[in-house]
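Peer 1: structure here, sequence nowhere to be found:
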């Protein structure tokens, strides 16, 4: 709670500053028609990124390529760890030390926009005219009150990972497609040393992330958690746990822990994301496994993860936008996504490139990406997610029934939204 108060205070201070943002603390510089500043110097754009590993390496290569492609803009990068981005934005707002562009988790986009931290770039996006080529889920994550406050840069989604050999040994030649079939397959492992099914149930954003496909599949969303559909989603997962079809350890398990169990053959099926493909292949190259859609109730559903790029309010906006447009060009975006092992948020890239369609495992995620939803989007998402996490924990630990847990979560979300 204390951290949330400090964060909110930092953002509110940002509003009172007349020069909040920009790499030099003075907003946009005067730009000549030929580009660059009025004195002939190139414009400077600072971007904060939290990329690591190959993702960071490829991104920095693209920054160098952009800088070498023209003389009017110089982009500089500064690495800020993922778990410090929001804190650094609030600290920077009090001292004129904000970047021009920030790399943020897509679930934070609406919250930061509602706090006045991000620039409304709707006019630029509309003039650009490329949004029709983007996947709906990633694009929606950049919106707040029907305006654009960024663009999606990287995307991923969740699917059902399953061990083909284990399912075959249990008598199943195909993975489950419905909730009833999921329960049937998971039940086949109840009396064995193998856990039939697993989700990340620890109290963190990961449990909300993994619960969301079940919530949406039942026909519910974050703003009607007390609906019969929402209660059904939690009741279904709670039933798997109660009947021994999921291990009780899920209440303390993150996605990383699920992957460990899956690669060692201790877990037959799990909900997890495309970023784990290479790890599974490296850790257990002889395992026969595949990915398919998460079993459905009313309809198949999934949820997106990934990063957005947003321009900070008061930043050096015009050159920042020029760099963002360059990054979002299909050629650049396809290159980055393929080289760093993520999905592009553009439908036209997925339609025209052979890279994702030809990969044995990534290809399974392509149709899922086309219908995966953004969590929210909501400016209140941190509080919404916390309420959902608590409901999952209360239900899984039998401190509340699924119905009571979801009713209480709905009441908390309603209170937060109405404040």
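Peer 2: Yep, that arrived. These figures come from a predicted structure and were not determined experimentally. Numbers count the residues shown, from 1 in each chain.
Peer 1: CA atoms for contacts and neighbours, from now on please.
Peer 2: Will do.
Peer 1: how about stretch 69-79: buried residues?
Peer 2: Neighbour counts over stretch 69-79 (16 or more other Cα atoms under 10 Å) mark 72, 73, 74, 75, 76, 77 as buried.
Peer 1: er, stretch 310-323 actually
Peer 2: Buried positions in stretch 310-323, judged by neighbour count with 16+ other Cα under 10 Å: 310-321, 323.
Peer 1: repeat that for stretch 105-120.
Peer 2: For stretch 105-120, burial by neighbour count (16+ other Cα under 10 Å) applies to 105-114, 117-120.
Peer 1: narrow those residues to those in helices?
Peer 2: 109, 110, 111, 112, 113, 114 (DSSP state H).
Peer 1: neighbours around the residue lying closest to the third one once chain neighbours are set aside, how many?
Peer 2: The one in question is residue 111. With sequence-adjacent residues excluded and distances taken as Cα to Cα, 6 or more residues apart in numbering, residue 111 is closest to residue 379, at 3.7 Å. Residue 379 is flanked by 21 other residues according to other Cα atoms under 10 Å.
Peer 1: measure residue 379 to residue 114 for me?
Peer 2: 6 Å (Cα to Cα, to the nearest Å).
Peer 1: okay, and the common contacts of the two?
Peer 2: residue 144 (Cα atoms under 8 Å, 6 or more residues apart in numbering).
Peer 1: contacts only, for the nearest residue to residue 293 once chain neighbours are set aside.
Peer 2: Distances taken as Cα to Cα, 6+ apart put residue 159 closest to residue 293, at 5.2 Å, once the chain neighbours are dropped. Taking Cα under 8 Å, 6+ apart, we find residue 159 in contact with 271, 272, 273, 274, 291, 292, 293, 294, 302, 365, 368.
Peer 1: state whether the fifth one is indeed within a strand.
Peer 2: Yes: judged by DSSP: H, G, I helix; E, B strand; the rest coil, residue 291 forms part of a strand.
Peer 1: surely it is in contact with residue 161?
Peer 2: Yes: Residue 291 is within contact range of residue 161, at 4.5 Å (criterion: Cα atoms under 8 Å).
Peer 1: give me the common contacts of these two.
Peer 2: Common neighbours of residue 291 and residue 161 (criterion: Cα under 8 Å, 6+ apart): none identified.
Peer 1: that older thread, residues contacting the residue nearest to residue 111?
Peer 2: Counted by Cα under 8 Å, 6+ apart, residue 379 has contacts 108, 109, 110, 111, 112, 113, 114, 144.
Peer 1: which one of the residues you listed is nearest to residue 242?
Peer 2: Distance ranking of these against residue 242, using Cα to Cα, places residue 108 first at 33.8 Å.
Peer 1: putting a second one here so we can go through both:
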């Protein structure tokens, strides 16, 4: 994961916190050494510790997560104090509590937040612990910042392309498209089917960050060090291609992730972008429960054969706060993320794929061909979001998305829009 020189005030603004109050506490100092440090106070070797996670607040996951917690408490004669916040409030609450010294132990982080939280200097380097987990290389990468292992991977997946094999068969598409040219041919064949949207690509600002892997597919690095490369020929080519699909009605207007899931659930979409858990989310509201058999992961088409398919890394890690109970919390994080029976049970209840080679090879996981194929074909070459290391990641993604949308609706040329996007993003990463 790349790094950046984010200043203290900018990092704070990411969380919507009261900048002056928190900055005055000097909370965002340089990262301190790890290994039992008690910078946050308390005994690192204490048996009891805290655990903070949004999964403890969600119906789909809280029972299974509580099972992991209770199992640890029973087996280690310890007490874990759990704290839960809704996902949409989680980052702000976590940051405020960390700055106030009110959180200890293990904390659940979205991998998109890891860089900003690590910069606060309150997390333990779990490099030695991670070596015991047997994690896949891509999973390990998701928990790293500045070459240090600040998170143990709990869920590692990606956002890629899902296809409806039934519609592909009906359209006479005998094999999944590998190149952009083959993908276009497949979309045109799907368009011949009545009432079918060939590709339910994101066209609303909320998910138009999906353009990033397509830009990378066309050869745009997006960032080169701290230099924004959006606006180069490759990014312009990618957006012009997206516009071509839009004008040819091969993708639909005003679609976000939720719209795409709903349309796919109706059996009227050939391809769409989603996370690996999108299958479960889509099937939950699908009219045809047999749709599960038709859902297949499709590596993102490449510009030329031999290129790596592009995908956005997606998932969560367990980090540990320096101070009270940090050693025990690290052991708990290792157990929760790498113990095979625990990971397999979690997968069975939540469809969250394990992050270790042994977990993925377990018969109960391997039998789920969708997840296994997704891991091998899509997550294998997934990369972090290009702007995750920057405090204004959300604003950056929105700035680019708005410019892409302007192209789609005919308000701007791709060249002019990408130049504006480059200038806006360059300003945002320097603020």
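Peer 2: Sure thing, it's come through. From a predicted model like this one, the values you see are computed outputs, not experimental measurements.
Peer 1: just to revisit the earlier point, and which of the contacts of residue 379 of the first structure is nearest to residue 262 of the first structure?
Peer 2: residue 108 (30.0 Å).
Peer 1: now do the contacts for that closest one.
Peer 2: 379, 381, 382.
Peer 1: can I get those residues in JSON lines with secondary structure and distance to residue 175 of the first structure?
Peer 2: Putting the contacts of residue 108 of the first structure into JSON lines (DSSP: H, G, I helix; E, B strand; the rest coil; distance: Cα to Cα, whole Å) gives the following:
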{"residue": "379", "secondary structure": "coil", "distance to residue 175 of the first structure": "37"}
{"residue": "381", "secondary structure": "helix", "distance to residue 175 of the first structure": "33"}
{"residue": "382", "secondary structure": "helix", "distance to residue 175 of the first structure": "34"}
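Peer 1: burial measure for the aligned partner of residue 349 of the first structure in the second structure, as a count.
Peer 2: Counting by TM-score structural alignment, residue 349 of the first structure lines up with residue 359 in the second structure. Using other Cα under 10 Å, residue 359 of the second structure is surrounded by 25 other residues.
Peer 1: element containing residue 359 of the second structure, please.
Peer 2: helix 357-361 (DSSP states H and E).
Peer 1: for that helix, packing partners?
Peer 2: Helices and strands touching helix 357-361 of the second structure, by 3 or more Cα pairs under 8 Å, 6 or more residues apart in numbering; DSSP states H and E, are helix 340-350.
Peer 1: which of the residues in the helix it packs on are buried?
Peer 2: Neighbour-count burial for helix 340-350 of the second structure, counted by 16+ other Cα under 10 Å, picks out 340, 342, 343, 344, 345, 346, 347.
Peer 1: please compute how far the helix holding residue 359 of the second structure lies from its chain's middle.
Peer 2: Distance of helix 357-361 of the second structure from its chain centroid, counting by Cα atoms, centre = their mean, to the nearest Å, is 20 Å.
Peer 1: just stretch 372-389 of the first structure next, same as before
Peer 2: 11 Å.
Peer 1: report the buried residues of that stretch.
Peer 2: Going by 16+ other Cα under 10 Å, stretch 372-389 of the first structure has these buried residues: 372-381, 383-389.
Peer 1: among these, which lie within helices?
Peer 2: Of these, the ones assigned to helices by DSSP H are 381, 383, 384, 385, 386, 387, 388, 389.
Peer 1: coming back round to it: ok, the contacts of residue 108 of the first structure in the second structure: which stay?
Peer 2: Contacts conserved in the second structure for the contacts of residue 108 of the first structure, counting by both residues aligned by TM-score structural alignment, their matches' Cα atoms under 8 Å: none.
Peer 1: so which of the contacts of residue 159 of the first structure is the closest to residue 88 of the first structure?
Peer 2: Using Cα to Cα, these come closest to residue 88 of the first structure at residue 273, 27.9 Å.
Peer 1: so what's the residue count around the closest one?
Peer 2: Residue 273 of the first structure has 21 neighbouring residues, counting by other Cα under 10 Å.
Peer 1: tell me which residue of the second structure lines up with it.
Peer 2: Using TM-score structural alignment, residue 273 of the first structure pairs with residue 275 in the second structure.
Peer 1: contacts only, for its match.
Peer 2: 157, 158, 159, 160, 314.
Peer 1: tell me which element the fourth one falls in.
Peer 2: Put plainly, it is residue 160 of the second structure. Assigned by DSSP H and E, residue 160 of the second structure belongs to strand 152-164.
Peer 1: superpose on the first structure and give me the mean offset of that strand.
Peer 2: Strand 152-164 of the second structure differs from its equivalent in the first structure by a mean of 2.2 Å after superposition (mean Cα distance after the TM-score superposition for the first structure).
Peer 1: show where that strand falls in the first structure, residue numbers please.
Peer 2: Going by TM-score structural alignment: strand 152-164 of the second structure matches residues 151-163.
Peer 1: show me the contact partners of stretch 136-144 of the second structure.
Peer 2: In contact with stretch 136-144 of the second structure (Cα under 8 Å, 6+ apart) are residues 1, 111, 114, 130, 149-153, 155-156, 313, 315, 317, 355-357, 379-380, 382, 384.
Peer 1: buried residues in that stretch?
Peer 2: 136, 138, 139, 140, 141, 142, 143, 144.
Peer 1: show me those that map onto strands.
Peer 2: Residues of these located in strands (DSSP state E): residue 144.
Peer 1: so which of the buried residues of stretch 136-144 of the second structure are in helices?
Peer 2: Checking those against DSSP H, those in helices are 138, 139, 140, 141, 142.
Peer 1: for residue 150 of the second structure, see how far away residue 78 of the second structure is.
Peer 2: According to Cα to Cα, residue 78 of the second structure and residue 150 of the second structure sit 24 Å apart.
Peer 1: verify the stated contact: residue 400 of the first structure with residue 394.
Peer 2: Yes: judged on Cα under 8 Å, residue 400 of the first structure makes contact with residue 394 at a distance of 5.4 Å.
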